[in-house]
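Student: Starting from these lines, generate the structure:
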Amino acid sequence: MPYDTPLNSLGLPKPVAETRVVVAMSGGVDSSVVAAELAAEGYDVVGVTLQLYDHGAALAKKGACCAGRDIHDARRVAEEMGFPHYVLDYESHFRDSVIDEFADAYLAGATPVPCIRCNERVKFRDLLETAKDLGADCMATGHYIQRKMGPLGAELHRAADPVRDQSYFLFSTTREQLEYLRFPLGHLKTKAETRSLAARHGLSVADKPDSQDICFVPDGNYAAVIEKLRPGAADPGEIVDLQGQVLGTHRGVIHYTIGQRKGLGIGGLADPLYVVRLDPDARRVIVGPKTALATRVVPIREINWLGDAPFTSQPEWDLEVKLRSTRPPAPAIIRPLSETEAEVELLTPEEGISPGQACVFYAPDSSRVFGGGWIWKGR
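Tutor: Purely as a prediction, here's the structure:
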């Protein structure tokens, strides 16, 4: 290949027709538009959909990704646009890599984010390797995030649409993976643009609603899933205040999350109380005033660092962090303890921070994402 071959729209020095792209297709409008757009441009598109759990049961669940209906929709889009489509059975691997950890984390009193683990361990690791085995030059997804080229290679950036930005769920994407991945929707300003593209291609999923729930959690009922996976997990116990005084009983620690106020069943008190800590070993839910929820220092580990300089090259980093997907980034000081552990000091304390959630790093003056880590209980 001559060195002066111009880059195509995916940033590769190959003619479009000779560039193979594996598109991860969930059956939703976003990934369908990605596949349709690339096929229309003339790329050698191969659609791949993952069967992540028993889609006989999934057929009864509306609003979930990767269910039987979604596999059908992905296949139909491939037929409409004229490119091959494959369904890969990842059910066993998905359970081992994502669902089991989700259940165990809840039992340990944490608040896990399984969508991040799915991206990290299934889609951007195993499926990415499958794409390479298929001879693909890159893999494209329908995620709302941007990949930009910097002086040292591919960088991760927030989506142009802050409402659709999915950087919180993709912080663990590695540099090596970024070199291979493409996110064609990240520059779009609104979801309406995506649906307009779907309509332009005549896709059958153009008006399909977005999925809202975690794919294997029907109607957001986490406790029901945990009870099914781990029988006996919902054993009752005591609700106590910060001094250990028993205020009532609960129906299982898995039914409660840090920061919860409603549904505690301990009415009649002068001031409202919130769940401030969970002790699954003692089967206790600890409650206290709202002020007890405020956290300033957060320990994190399993850090994926995407900065240009090594993470430990300086004693602290002045960045912004997001501790929940629904909250905006806030100023913080990040102090490395090792290449994979750090202490995060929030300039303004936040409430409801729980082990098991992600802490994602952002540049304070640009759209760049610097990676992140997982919140834990500390030593």
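Student: make it CA atoms for all contacts and neighbour counts henceforth
Tutor: Will do.
Student: Please compute how far stretch 272-291 lies from its chain's middle.
Tutor: In terms of CA atoms, centre = their mean, to the nearest Å, the gap separating the centre of stretch 272-291 from the centre of its chain is 27 Å.
Student: ugh, wrong one, I meant stretch 332-347
Tutor: Per CA atoms, centre = their mean, the centroid offset for stretch 332-347 relative to its chain is 21 Å.
Student: cool, stretch 143-150 as well?
Tutor: 16 Å.
Student: Kindly report the same for stretch 297-317.
Tutor: That offset, for stretch 297-317, works out to 20 Å (CA atoms, centre = their mean).
Student: Now show me the structure for the sequence below, then we'll compare the two:
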Amino acid sequence: MKELRNNKVVLGLSGGVDSTTAALLLKEKGYEVIGLFLDVMGDGSSDIEAAAKAAEQLDIPFVHRDVSDIFEKVVISDFCREYSIGHTPNPCVVCNPNVKFKTIIDVADELGAYYIATGHYARIINRYDRYYVQQAASLRKDQSYMLYRLGQDILSRIIFPLGNFQDKEETRNLAKSHKLFSADKADSQEICFIEDGKKAYVDFIEDRGFHCEQGDFIYSDGSVIGKHKGLLYYTVGQRKGLGLNLGKSAFVTKIDPAGNTITLGSNKDLFKENVVSHSNFFVADSTERIPETVDNDCLLAKIRYGAGLSPCTLKAGDNGRVIATFDIAQRAATPGQSIVFYAKDSEEESAYVIGGGLIESDY
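Tutor: Modelled structure (predicted):
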């Protein structure tokens, strides 16, 4: 490993407006910026061309790494396996610590750069000699939820140039003012390796050997009320696309892979005060245990990316589980999604991520 220089930064460069503008900001602050494109599918897609064009326009060095093998083994295999057992995974949560940021750090070490950066909307703060991801100034664009599994070795070296931007328009306007070609480029799709749409998801997963079969729809009273198309087509909280005419609204409340059944119920059945998580990760010491420094009086959590923060308390369960008890019952805590825990030191300050875990089916 080369000696690391504090004025040198490796930035994850996709060619989109966020990462391109982040590179521009770093360069304007005097950093020696190196653009790094991560090829997750190994197909030499047009995204590489866009990233290379962005680097050329910014006049920064450009490198790329084919990470398709580890992405397939770690991210895609987990995504397919989770869906096949009725869970709804978030691949970004798996990719960020195991592929994206790990590779950026490795390349930074290789090239002698101390800092790394991305175009995420988030901020870094230091509390009690530990680094944490803090919510972005724009809560609508905030991506801190996706970053809860990053450890101190990564957090201590990250710069998020867009963290204080108020909205996406501010990013686009800055890009336009510098005539960056990415200024009007559309935002990336929800899952970077699959086209949007449920059928595309199912085809992608089945192409990798995970097949689904029809099974029973069961109502909350135990009665069988119809046949479902296969577990891959459904998620907890879903109402549309059930293919049933019950004369009333019905929602997916439970998916049972062992019995290949899907339970339906009312909207009221979706609300729970307790949410249990496994595979937990706490940022302060990179362990699954709740740190002794956690103060239940200032804790908040969210059970999906688009949700708001809600007050809760945490206690340890068995086998590394964590039980979050919310002041207000949460709707559709979905197995496979992440519950992310935040602390907030005062009303004036934004909350910061202290950890999180994967939501369990039942407990």
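Student: Once they're superposed, tell me the TM-score.
Tutor: The TM-score (TM-score structural alignment, normalised by the length of the second structure) is 0.90; 350 aligned residues with a CA RMSD of 2.2 Å.
Student: residues touching whichever residue in the first structure pairs up with Asp184 of the second structure, list them.
Tutor: Aligned against the first structure by TM-score structural alignment, Asp184 of the second structure finds its counterpart in Asp207. The contact partners of Asp207 of the first structure, by CA atoms under 8 Å, 6 or more residues apart in numbering, come to 29, 195.
Student: what does Ser338 of the first structure give?
Tutor: Counted by CA under 8 Å, 6+ apart, Ser338 of the first structure has contacts Thr312.
Student: Just confirm it is within a helix.
Tutor: No. Counting by DSSP: H, G, I helix; E, B strand; the rest coil, Ser338 of the first structure is located in no helix; its state is coil.
Student: Map Asn274 of the second structure onto the first structure.
Tutor: In the first structure, Asn274 of the second structure lands on Val297 (TM-score structural alignment).
Student: Tally up the residues packed near that match, please.
Tutor: By other CA atoms under 10 Å, the residues close to Val297 of the first structure number 16.
Student: Could you look up the SS state of it?
Tutor: Val297 of the first structure - assigned by three-state DSSP - is strand.
Student: ok, and the closest non-adjacent residue to it?
Tutor: Glu345 (4.6 Å; CA to CA, 6 or more residues apart in numbering).
Student: returning to what we had before: please verify my assumption that the match of Asn274 of the second structure contacts Leu346.
Tutor: Yes. Between Val297 of the first structure and Leu346 there is a contact under CA atoms under 8 Å: 6.3 Å.
Student: for the stretch 101-250 of the second structure, what spans make up the strands?
Tutor: All strands of the stretch 101-250 of the second structure, identified by DSSP state E, counting those that start in this stretch, fall at 113-117, 123-127, 130-134, 158-159, 215-219, 224-228.
Student: closest to Lys176 of the second structure out of the ones you listed?
Tutor: strand 113-117 (21.4 Å; CA to CA).
Student: what's that closest one packed up against?
Tutor: In this structure, strand 113-117 of the second structure packs against strand 5-12, helix 101-111, strand 158-159, with contacts taken as 3 or more CA pairs under 8 Å, 6 or more residues apart in numbering; DSSP states H and E.
Student: The same query, at a cut-off of 6 Å, please.
Tutor: Here strand 113-117 of the second structure is seen to pack against strand 5-12, strand 158-159 when contacts are counted using 3 or more CA pairs under 6 Å, 6 or more residues apart in numbering; DSSP states H and E.
Student: Would you mind finding the match for Gln238 of the second structure in the first structure?
Tutor: Checking TM-score structural alignment: Gln238 of the second structure goes with Gln260.
Student: Could you do Asp69 of the second structure as well?
Tutor: Per TM-score structural alignment, Asp69 of the second structure is aligned with Ser92.
Student: How much space separates its match from Ser313 of the first structure?
Tutor: To Ser313 of the first structure, Ser92 of the first structure is 40 Å away according to CA to CA, to the nearest Å.
Student: To which residue of the first structure is Leu38 of the second structure aligned?
Tutor: Aligned by TM-score structural alignment, Leu38 of the second structure pairs with Leu50 of the first structure.
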